[in-house]
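>>> structure here, sequence nowhere to be found:
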């Protein structure tokens, strides 16, 4: 398995985790596809905000740091989605 495939799989796993946790906290995105979409969009939003505001978690594990950032982003995405609908 090459690095690109591993990266895509990791991104999907992070998206699912972030979407699931965010939907448990906020509500909404009740299916696996919904979790994945919320988590992937949340990863982009959270990553953008963390970079924009120079937020560093320094947990010692980049995977967990990305999961936390993605969860925060997914929460933001779900709140905005609930406001819109």
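In hand now; what should we look at? As the structure is a computational prediction, the values presented were derived from the model and not from experiment. Numbering: from 1, shown residues only.

>>> CA only for contacts and neighbour counts going forward, please
OK.

>>> burial measure for residue 26, as a count.
14 (other CA atoms under 10 Å).

>>> gap between it and residue 50?
Distance from residue 26 to residue 50, counting by CA to CA, to the nearest Å: 20 Å.

>>> nearest the geometric middle of this protein, what residue?
residue 70 (2.7 Å; CA atoms, centre = their mean).

>>> so that one makes contact with residue 49?
No: counting by CA atoms under 8 Å, residue 70 does not reach residue 49; the two are 10.4 Å apart.

>>> so the residue nearest to the centre of the chain is in which element?
Assessed by DSSP states H and E, residue 70 sits inside helix 62-84.

>>> contacts only, for the residue nearest to the centre of the chain.
14, 15, 18, 39, 40, 42, 43, 44, 45, 46, 47 (CA atoms under 8 Å, 6 or more residues apart in numbering).

>>> ok, second structure coming up, stack it against the first:
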């Protein structure tokens, strides 16, 4: 992975974390927490979605990556929210 692709990956994750925080109100971790969850969600979505057979394309590859990462971040935020509320 080149430095440029790593920076793009992190920026996509940050955008996804912000969007996931907006979409999943009440389960969020604050702005910084949501941004970190976005980066982790990008990793999760990049690994999980192809394995379950989810594949789609939106406008261009960057927008598609943001959508994938947002899906991963939303799933992660909801799971974290359930765990936090179960305690």
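Thanks, I have it. Just so you know, these numbers come straight off a predicted model, no measurement behind them.

>>> if we can go back for a sec, what about the residue nearest to the residue nearest to the centre of structure 1 when sequence neighbours are not counted, how many residues nearby?
Spatial nearest neighbour of residue 70 of structure 1, chain neighbours left out: residue 43 (4.1 Å); criterion: CA to CA, 6 or more residues apart in numbering. Close neighbours of residue 43 of structure 1, defined as other CA under 10 Å, add up to 27.

>>> need the contact list for residue 43 of structure 1.
15, 18, 66, 69, 70, 71, 73, 74.

>>> the fourth one touches residue 46, doesn't it?
So the one you mean is residue 69 of structure 1. Yes: with contacts counted by CA under 8 Å, residue 69 of structure 1 reaches residue 46, the gap being 5.1 Å.

>>> and residue 70 of structure 1, how far from residue 17 of structure 1?
Distance from residue 70 of structure 1 to residue 17 of structure 1, by CA to CA: 9 Å.

>>> counterpart of residue 14 of structure 1 in structure 2?
Here residue 14 of structure 1 is matched to residue 12 in structure 2, going by TM-score structural alignment.

>>> I figured its match hits residue 64, correct?
No: Residue 12 of structure 2 lies out of contact with residue 64 (CA under 8 Å); the separation is 10.0 Å.

>>> okay, the two: which has more neighbours?
Using other CA under 10 Å, the more surrounded residue of residue 12 of structure 2 and residue 64 is residue 12, with 24 against 15.
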